[in-house]
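Colleague: what follows is a predicted protein model with its sequence.
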Amino acid sequence: MLESEAYYCPYCGEPGEALLDLSGGDQSYIEDCAVCCRPIQFELRTDGAEWELDIRAEND
């Protein structure tokens, strides 16, 4: 089950969109911003139906 979530880069403020795979359970991963290339940390918590996504700078 895939969901998408809009977000803003915690460094430069540019908008982005994360594609979330809820079937994989809780996940933590890092992706670079497409504009400023700085690392963004994503933390997904899900039970497969309900979910919450936290997005922050790498050192926050």
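Modeller: Received it, and whenever you're ready, just let me know what you need.
Colleague: from here on, just use CA atoms for contacts and neighbour counts.
Modeller: Will do.
Colleague: most centrally placed residue in this structure?
Modeller: Nearest residue to the geometric centre of the chain (Cα atoms, centre = their mean): Phe42, 3.7 Å.
Colleague: all strands for the protein, in order.
Modeller: 2-8, 15-21, 27-32, 39-46, 51-57 (DSSP state E).
Colleague: shouldn't the residue nearest to the centre of the chain be in contact with Ser28?
Modeller: Yes. Contact criterion Cα atoms under 8 Å: Phe42 and Ser28 qualify, at 5.7 Å.
Colleague: quick one on the thing from earlier: burial-wise, tell me which of the strands of the chain comes out on top.
Modeller: Highest mean neighbour count of the strands of the chain: strand 39-46, a mean of 17 (counted as mean count of other Cα atoms under 10 Å).
Colleague: comparison target, given below:
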Amino acid sequence: MQTTSDYSCAFCGEMNTTFVDISAGFEQSYIEDCQVCCRPNILYVRVDEDTFDIEIDSDYEE
């Protein structure tokens, strides 16, 4: 099951939308470039097992 969620870029602070594949697990991390400044963000995705609410934290990719 795939859905979208928003996160704030760790570099420029702009909001981005990303696809989240819930079937990949309830805790995921991957790298995605910001749609505004094009810098890479490490996304830490957590999905609530009961409600399927998604929380995303972003960090700098060195």
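Modeller: Received it, and whenever you're ready, just let me know what you need. Everything quoted here is computed from the prediction, not taken from an experiment.
Colleague: now the TM-score, please.
Modeller: The TM-score (TM-score structural alignment, normalised by the length of structure 1) is 0.69; 59 aligned residues with a Cα RMSD of 2.2 Å.
Colleague: which residues touch the residue nearest to the centre of structure 1?
Modeller: Phe42 of structure 1 makes contact with Ser28, Tyr29, Ile30, Glu31, Leu53, Asp54, Ile55, Arg56, according to Cα atoms under 8 Å, 6 or more residues apart in numbering.
Colleague: and Asn16 of structure 2, how far from Asp50 of structure 2?
Modeller: Between Asn16 of structure 2 and Asp50 of structure 2 the computed distance is 25 Å (Cα to Cα, to the nearest Å).
Colleague: same check, this time on Asp21 of structure 2
Modeller: Distance of Asp21 of structure 2 to Asp50 of structure 2, computed by Cα to Cα: 16 Å.
Colleague: got it, and Tyr44 of structure 2?
Modeller: 19 Å.
Colleague: same question, Met1 of structure 2
Modeller: The value you get for Met1 of structure 2 to Asp50 of structure 2, if Cα to Cα is used, is 15 Å.
Colleague: same question for Asp33 of structure 2.
Modeller: Plainly put, Asp33 of structure 2 is 29 Å away from Asp50 of structure 2 if you go by Cα to Cα.
Colleague: do the same with Gln2 of structure 2
Modeller: Distance, Gln2 of structure 2 to Asp50 of structure 2, by Cα to Cα: 16 Å.
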